[in-house]
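**Q** Can you look at this prediction? I've put the sequence above it.
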Amino acid sequence: MSLDATPPAGGPNDGAAQAGPVFFHRRELDLILRVYGRMVAAGEWRDYAMIGHKEVAEFAVFRRSGDAPAYRIEKRPALQTRQGQWAVIGEGGQILKRGRELDQVLRVFDSRRFQVVE
């Protein structure tokens, strides 16, 4: 019997389901924080929260602390080959933009195309 805690390859614990929570890579977080910084400087956003779940990583932005998130940026790797793993979701739960490339999805926040309505 081995003292190694790693299960043997090909066993029931093998696969993506046991890989741990989904989270953002450094490059992805850098792109998201650039948009966040721009919106904070414009006075539109004031707070954020990040969380990694088993199937999704979420970056939520808030207009005021304690409110419901104004927008959520989600990463769902399981959807990469379908609609794309990235989505920007509005306050009411509607998907504003979905795609395979994060920088393309974040363009929904470009000042030329996007206005925050209170």
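**A** Okay, I see it. Numbers count the residues shown, from 1 in each chain.
**Q** going forward, measure contacts and count neighbours with C-alpha atoms only.
**A** Fine.
**Q** which secondary structure element contains the most centrally placed residue in the chain?
**A** Geometric centre of the chain, nearest residue: E74, 2.9 Å, by C-alpha atoms, centre = their mean. Here E74, judged by DSSP states H and E, is contained in strand 71-75.
**Q** Give me the contacts around that strand.
**A** Here strand 71-75 makes contact (C-alpha atoms under 8 Å, 6 or more residues apart in numbering) with 22-24, 56-62, 85-91.
**Q** Filter those residues down to just the ones in strands.
**A** When those are checked against strands (DSSP state E), the matches are 57-62, 86-89.
**Q** tell me what the single longest helix found in the chain is packed against?
**A** Counting by DSSP state H, the longest helix found in the chain is helix 26-41. Here helix 26-41 touches helix 102-105, going by 3 or more C-alpha pairs under 8 Å, 6 or more residues apart in numbering; DSSP states H and E.
**Q** Which strands and helices lie in contact with the helix it packs on?
**A** Helix 102-105 packs on helix 26-41, strand 86-89, strand 95-99, going by 3+ C-alpha pairs under 8 Å, 6+ apart.
**Q** and the comparison structure, right after this:
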Amino acid sequence: MTDQPDLSRGENRSIDSSSSDVIDLREYRQNLDPLPVTFHRRELDAILWIYGRMVGEGEWRDYAIDHTKEKAIFSVFKRSGEMPLYRIEKNPKLAAKQGAFSVVNTGGMVLKRGHDLSQVLKVFDKVLKLVET
């Protein structure tokens, strides 16, 4: 069953020349709606391990994950109604240059950037200080 009317005798359907083009479906989908950048499981495990430690210390309380076409962002909050304290970003366009991963503070200053997420997350490691009494 078709949406087109029945043909009377002697009529034949002409093929529309505009519909005869072959289109690569993968290329069409990539151009139409590229997939967002996401964190891989191991990357998210490393981030959540740091997040859990900081929640245990009472410094962080909430987080949000954003996946855009350009980058993936893990935002950390002290309180959910505020601006994020830190943003852990993955930007694949910078992978060949400065490194895909970065930690950005509330003011927009990049605290650490690199190719290896575990090295970038070391910015959250506490340094023990000598206290004299």
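**A** In hand now; what should we look at? For clarity, every value in this text was computed on a predicted model and none was experimentally measured.
**Q** Over which residues of the second structure does the longest helix of the first structure lie when aligned?
**A** Mapping helix 26-41 of the first structure onto the second structure (TM-score structural alignment) gives residues 41-56.
**Q** With the first structure overlaid, how far apart is the matching stretch on average?
**A** Taken against the first structure, stretch 41-56 of the second structure registers an average deviation of 0.2 Å after superposition, with mean C-alpha distance after the TM-score superposition for the first structure.
**Q** got the buried residues for that stretch?
**A** Neighbour-count burial for stretch 41-56 of the second structure flags 47, 51 (criterion: 16 or more other C-alpha atoms under 10 Å).
**Q** likewise stretch 99-106 of the second structure?
**A** Applying a neighbour-count criterion of 16+ other C-alpha under 10 Å, the buried positions in stretch 99-106 of the second structure are 99-105.
**Q** Kindly report the same for stretch 76-90 of the second structure.
**A** Buried residues in stretch 76-90 of the second structure, counted by 16+ other C-alpha under 10 Å: 76-78, 84-90.
**Q** Between those residues, which sits nearest L121 of the second structure?
**A** Of all these, L121 of the second structure sits closest to I88, with 8.5 Å by C-alpha to C-alpha.
**Q** Show me what the closest one aligns to in the first structure.
**A** Here I88 of the second structure is matched to I73 in the first structure, going by TM-score structural alignment.
**Q** Next, format the buried residues of stretch 99-106 of the second structure as CSV and append distance to D33 of the second structure.
**A** What follows is those, written out as CSV (distance: C-alpha to C-alpha, whole Å):
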residue, distance to D33 of the second structure
G99, 25
A100, 22
F101, 24
S102, 26
V103, 28
V104, 28
N105, 30
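**Q** secondary structure element for Y63 of the second structure?
**A** Secondary-structure assignment from DSSP H and E places Y63 of the second structure in strand 62-67.
**Q** what's the mean distance for the strand holding E74 of the first structure versus the second structure?
**A** Compared with the second structure after fitting, strand 71-75 of the first structure deviates on average by 0.2 Å (mean C-alpha distance after the TM-score superposition for the first structure).
**Q** Tell me the counterpart of G107 of the second structure in the first structure.
**A** When the first structure is aligned by TM-score structural alignment, G107 of the second structure is paired with G92.
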